[in-house]
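>>> Everything below, folded, please.
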Amino acid sequence: MAKRLTLYIMIGLVLGLLLGTAINYGVESIRTFLSLLASWGWIDPPEAAPALLKDIAGGFSIITTIFLRLIKMIIAPLVFSTLVVGIAHMGDTASLGRIGARTMGWFVTASLISLSLGLLLFHGIEFVIDAVAPGTGFGFSLPAPDATVGLDKAAFDLSKWITHVVPSSIVDAMATNEIIQIVVFSVFAGVALLAIGERGAPIVKGAEALAAMMLQITDYVMRIAPLAVFAAITATITVNGLGIIVTLGLFVGSFYIGLAVLWLLLFGAAFAFIGRRAFSLIRYIREPILLAFSTASSEAAYPRTLEALDRFGVPPRIASFVLPLGYSFNLDGSMMYMTFATLFIARVYGIDLSIGTQIIMLLVLMVTSKGIAGVPRASLVVIAAVMGQFGIPEAGLLLILPVDQFLDMGRSGTNVVGNAVATAVVAKWEGALDEPEPPEIEPPHAPAHRATT
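The predicted structure is shown next:
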């Protein structure tokens, strides 16, 4: 099933590229036809081409929106139930503290590496451009420095973020899919169940049943994933076309080269800790990666990533603890992008930042990027919030906004890789990495976790 689903998703992606390109290039023909119908009085006169493209894309986007809403429907109860069960099966609070410390240590290190890689990547491109065509810069027609993108930057005020981490109501946190708040409550609930011992056994059993039910629902929802991928890619290419990638080819291409380097670093680190099994991990998580890439949503891949890590041999008590934390603290692709994009914008406006200032900016981005999972265009919001602190015009975001969807696809897939590697490494550190199951085989019914050990 998993192998066929991956194939169907890839087919949906290719068909979406073809249809989106055809619509984008053929819109004038469509508009001419609609104008003819309008001249006969059958319909109202058609809109201008850009508006027409958005209308067409909007029809396809309905399918993608429904799919992503179904995924969001699953996330809150799945994170809560699996995290509570995972902590309850830790055995004692000492194990929980040890795993938590190792997890956060990995996340902080990975964050610094991702942000630093973005810094080095930018300077590498800058060096090449200056060597080939000195003094030309990046050659963009710049928006006015006082132009705005209209993003809500206030959401990433540090003091507000710290208080926002703690939920005032778990019901409200679940209703709004606030992952980090759900994680905080689930940790309290799991530790409390550890403390009360046998008296909490019925709740643990109920949470296990809830997790199994949510994973079965995931199996149902994933059957429309290829259609959702087809619709998402079609809508994106219909509006933007492939030409926008050529226009900003240097920026897009450089970023994807950086992602490739980051993948090599992540799997290299995994190899250092778990040996040759690190190379087989990609086979287990290929479907979640492809799903996150094609829908530009890390969230969409969460349930399948959890199942893939289970088949890879990561015990549920570890995967259910590390993976939700990763969605709030370990978005490697997003963090590399934020450093690279911020410095890129500073350069095109001719703003010279000292190395010390760049390092400070890197640390500020590291703090403000935490907890961005589930926030639309979260990376752009963080960048907009930080740029103002260093005198970089927010208008620079207008340069990269047309290709942000394509960039979001890459960073979403990379976020899945980073969290999967982190979870596997923590399991190895705990001496709990089990023998893997075949990656192509899924349980015939509810894809419940293996025995919690």
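
>>> CA atoms for contacts and neighbours, from now on please.
OK.

>>> Show me what stretch 393-404 is in contact with.
Outside stretch 393-404, the residues within contact range by CA atoms under 8 Å, 6 or more residues apart in numbering are 142-149, 240, 244-245, 248, 252, 345-346, 349, 380, 384, 387-388.

>>> Filter these down to the ones in helices?
Among the contacts of stretch 393-404, the members falling in helices (DSSP state H) are Asn240, Ile244, Ile245, Val252, Ile345, Ala346, Leu380, Ala384, Met387.

>>> filter those residues to the buried ones?
Asn240, Ile245, Val252, Ile345, Ala346, Leu380, Ala384, Met387 (16 or more other CA atoms under 10 Å).

>>> can you tell me how far the third one sits from Ser379?
In this structure, Val252 and Ser379 are separated by 15 Å, where distance is defined by CA to CA, to the nearest Å.

>>> can you check the first one too?
According to CA to CA, Asn240 stands 20 Å off from Ser379.

>>> Let me know the closest of the buried ones among the ones in helices among the contacts of stretch 393-404 to Tyr327.
Leu380 (17.2 Å; CA to CA).

>>> The structure of the following sequence is requested for comparison with the preceding one:
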Amino acid sequence: MKLLNNLTFRVLVAITLGVLIGHFFPETAAKLKPLGDLFINLIKMVIAPIIFLTIVLGISNMGDLKKVGRVGGKALLYFEVVTTIALIIGLVVANWLRPGEGVQTTAVAGGAAETVSKYAEQGKGMDWLEFFLHIVPSNAVKAFAEGEILQVLVFSLLFGVGLTRMGERGYPLIQTFERLSKVFFNILGVVMVLAPLGAFGGMAFTIGKYGLTTLVPLAKLMGTVYLTMFLFIFVVLNLILRYYKISLWAVLKYIKEEILIVLGTSSSESVLPLIMDKLESLGCSRSVVGLVVPAGYSFNLDGTTIYLSMATIFLAQVFHVDLTLGQELTIIGILMVTSKGAAGVTGSGFIVLASTLTAIRVIPVEGLALLLGVDRFMSEARSITNLIGNTAATLFVANNEREFDRRRYNRAIGKLEQDELANYEY
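All right, here's what the predicted structure looks like:
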């Protein structure tokens, strides 16, 4: 049956089995984390070389270095505007629905206190100047070895510029990189066979360790966050894509496999190379994809931004802290900076949140303990929103730069519909 060979179907079945195993056999499920970690590690193995090759080939094919700067500038401007909109939406909805009202605080004790203390100390010690200096690698090989996406991005940009300046003499190297790029995408194709296993392990671990019952006390916060991200995707991102006559729904159907993998693994990084390949097939030029997607994974975290703003207001409501308009504007200003560093910090969400609470000094940092139980469940929504946000950003910049092939887009969407009809016949 064609349906059994469909990756989307297999990942969906794996996620369902993961939920069932996690619910009915929690002790066994909690030990399945290595399956998800194995799949993510396999993906991470090829992320750095794929980003390097894609960016270098994109710049060399672009030829005009002024165009490289223009595309990068447009992307960064887009990221700042859209993430600011995401921040404001998060604050408005949290103030409107007030998910923190009625939540009972409990004494922060045991492991929770220890964890919160660790995040708070890391948050206090965050040096954002040091973070921006960290973007430039002191050792390019180390950047590749440790999978530092931003450092690999910077090195790739410089390498691409250097190769472009060689002119025709660099052509043999470009041909070699083209072949290497195909090799790594072939490796990726082999790794994707294990996607259902990774999704199964990740989902089983989450349900097995934390349990569905942990959602009950904070169900209103969960619902509010999911609703806000839904509105952001289907209103804000939909309007952005409609401006260039692109169907958001068609795009979501086209990347549904990647969305399901992110749902299972709780990591948007697990599909980074895949989404780059998909966006090229969808009509975006390689040069735009190579510049926008890797940068977006660090500077265009729409889901993370929404979550951080809502979590801050939620904790203020829980502790009955009435924030003034000035304080909320201060929160927006702080998060505009701190959320950009989320991808470059281990334990990013909690550390950034801790640093924000420490900076405004009116909400107890100990309140982070309330979020420990549900953070893992909300990480799926954050990761999926980040993925869709970066997809929309790439499509926007590609259209704005006239680097979008409408015929390829129509072919990709048309083929998707034909494949779906073929699956239903069996």
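
>>> quick one: TM-score?
Laid over one another, the chains give 0.90 as their TM-score (TM-score structural alignment, normalised by the length of the second structure), with 404 aligned residues with a CA RMSD of 2.2 Å.

>>> Which residues does stretch 197-207 of the first structure contact?
Ser81, Thr82, Val84, Val85, Ala88, Leu193, Leu194.

>>> Show me which residues of that stretch are buried.
For stretch 197-207 of the first structure, a neighbour-count test (16+ other CA under 10 Å) marks Val204, Ala207 as buried.

>>> Residue range in the second structure corresponding to that stretch, please.
Here stretch 197-207 of the first structure aligns to the second structure at residues 167-177, judged by TM-score structural alignment.

>>> How about stretch 321-341 of the first structure?
Using TM-score structural alignment, the match for stretch 321-341 of the first structure in the second structure runs over residues 291-311.

>>> which residues in the stretch 251-400 of the first structure form helices?
277-295, 302-312, 316-329, 332-348, 355-368, 378-387, 397-400 (DSSP state H, counting those that start in this stretch).

>>> do you know which of those helices lies nearest Ala94 of the first structure?
Here helix 316-329 is closest among the helices of the stretch 251-400 of the first structure (CA to CA), at 14.0 Å.

>>> Next, the angle helix 302-312 makes with the closest one.
140 degrees (axes from the mean of the first three to the mean of the last three CA atoms, to 10 degrees).

>>> what's in contact with helix 316-329 of the first structure?
Against helix 316-329 of the first structure from outside (CA under 8 Å, 6+ apart): 79, 82-83, 85-87, 89-90, 99-100, 103, 107, 179-180, 183, 306, 309-310, 369-373, 419-420, 422-423, 426-427, 449-450, 452-453.

>>> now, which of these lie within helices?
79, 82-83, 85-87, 99-100, 103, 107, 179-180, 183, 306, 309-310, 419-420, 422-423, 426-427.

>>> now those: which count as buried?
79, 82-83, 85-87, 99-100, 103, 107, 179-180, 183, 306, 309-310, 419-420, 422-423, 426-427.

>>> what about His89 of the first structure, distance to Leu83 of the first structure?
Note on His89 of the first structure: its distance to Leu83 of the first structure, by CA to CA, is 10 Å.

>>> For Arg407 of the second structure, give me its contacts.
Gly283.

>>> Under a three-state scheme, what state does it occupy?
Recorded secondary structure, Arg407 of the second structure: helix (DSSP: H, G, I helix; E, B strand; the rest coil).

>>> Superposed on the first structure, what's the mean shift for stretch 272-280 of the second structure?
Following superposition, stretch 272-280 of the second structure is found to deviate from the first structure by 1.2 Å on average (mean CA distance after the TM-score superposition for the first structure).

>>> so where in the first structure does that stretch end up aligned?
Counting by TM-score structural alignment, stretch 272-280 of the second structure sits on residues 302-310 of the first structure.

>>> From the rest of the structure, what touches the matching stretch?
75, 78, 215, 218, 284-285, 287-288, 316, 319-320, 323, 416, 420, 424, 439, 447, 449-450.

>>> dump the residue contacts of Leu353 of the first structure.
Leu353 of the first structure neighbours (CA under 8 Å, 6+ apart): Ala346.

>>> Tell me the spacing between the equivalent of it over in the second structure and Ile331 of the second structure.
Aligned by TM-score structural alignment, Leu353 of the first structure pairs with Leu323 of the second structure. Separation of Leu323 of the second structure from Ile331 of the second structure (CA to CA): 10 Å.
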